[in-house]
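> please find the sequence and the predicted model below.
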Amino acid sequence: MHPSRPRSDTTCIDPGDRLQLHVPRGTLLFAVEGQVHMVEPPRWLAEQMVSVEQHLSPGQVHEVGQDGWVQLTALAGAPARVARVPPPAVGPRLAAGLAKMRRAVALLARRGIRMA
């Protein structure tokens, strides 16, 4: 396996069974076989809590948009296998650059300069 490529975990779910997985934002869920109903963690949208739901068929991929618990249900018919690929780790140079950018934005905000 390539060192910068994240390792995937495969989960099997029996038909009708439900599984909850805690995943970070950016995790890819890949339906390997079977039909899966996926519900993302709830998030705020215009003063309402909403959850993204999607049916995944074999070969379909979904990127999780929010940290939290994802609920997977194998739909009737056959067991389902879902591969979970975590988001790539942020390298030290990128992390340092983001920290520097956050400090610069905070400094501008303290001086009353707004960024458009």
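All right, it came through fine.

> can we go C-alpha only for contacts and neighbour counts from here?
Will do.

> which residue is the nearest non-sequential neighbour of residue 13?
Counting by Cα to Cα, 6 or more residues apart in numbering, residue 13 lies nearest to residue 80, which is 5.2 Å off, once chain neighbours are set aside.

> next, the one to line up against it:
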Amino acid sequence: MQTSAFEYEDIGPLRLRAGQAVQATVRRGTVVQVLAGSVRVCEPSRWLAERMISPARTLREGEAMQIDGGGWIEVLAQGCQAQVLVMEPVPVWRTYWRLAISAARRARLSLGHISEAL
């Protein structure tokens, strides 16, 4: 798995019964990690040489993968119950918004110290 500069939001662990499948939309850069059991992850469909394909990969306990493109994925529990953690990257605008609010708070605090000194 490649490391990236994304900040992640935890969607929460999904608990799947044996044979249960879940479909969800995800953003580019989403990480799927298996906490228990084994799952098959079908990535979003894409075009390859004028054919539509949906790459799939089996992940076992402790393994993770990063989804290269946004779209619909399917997670299928294989054999027994599985627990999966899905983490989506935080949108860039939200990161900048947090930085702006943090800077405004620091500026307000430093202005408060200056007014107390006067």
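Thanks, I have it. Just so it is clear, the structure is predicted and the values come from calculations on it, not from any experiment.

> which residue ranges of structure 2 form helices?
92-117 (DSSP state H).

> so where does residue 108 of structure 1 fall, helix or strand?
helix 92-110 (DSSP states H and E).

> now that helix, how far from the centre of its chain.
Its chain's average C-alpha position is 25 Å from that of helix 92-110 of structure 1, according to Cα atoms, centre = their mean, to the nearest Å.

> hang on, the earlier thing: who touches the residue nearest to residue 13 of structure 1 in this structure?
Taking Cα atoms under 8 Å, 6 or more residues apart in numbering as the criterion, residue 80 of structure 1 is in contact with 12-15, 31-36, 74.

> ok, now residue 87 of structure 1?
6, 24-28.

> can you give me the distance of it to residue 45 of structure 1?
24 Å (Cα to Cα, to the nearest Å).

> could you verify my assumption that residue 22 of structure 2 touches residue 84?
No: counting by Cα atoms under 8 Å, residue 22 of structure 2 stays clear of residue 84, with 10.8 Å between them.

> these two: which has the busier surroundings?
Applying other Cα atoms under 10 Å to residue 22 of structure 2 and residue 84 shows that residue 84 carries more neighbours, namely 24 against 12.
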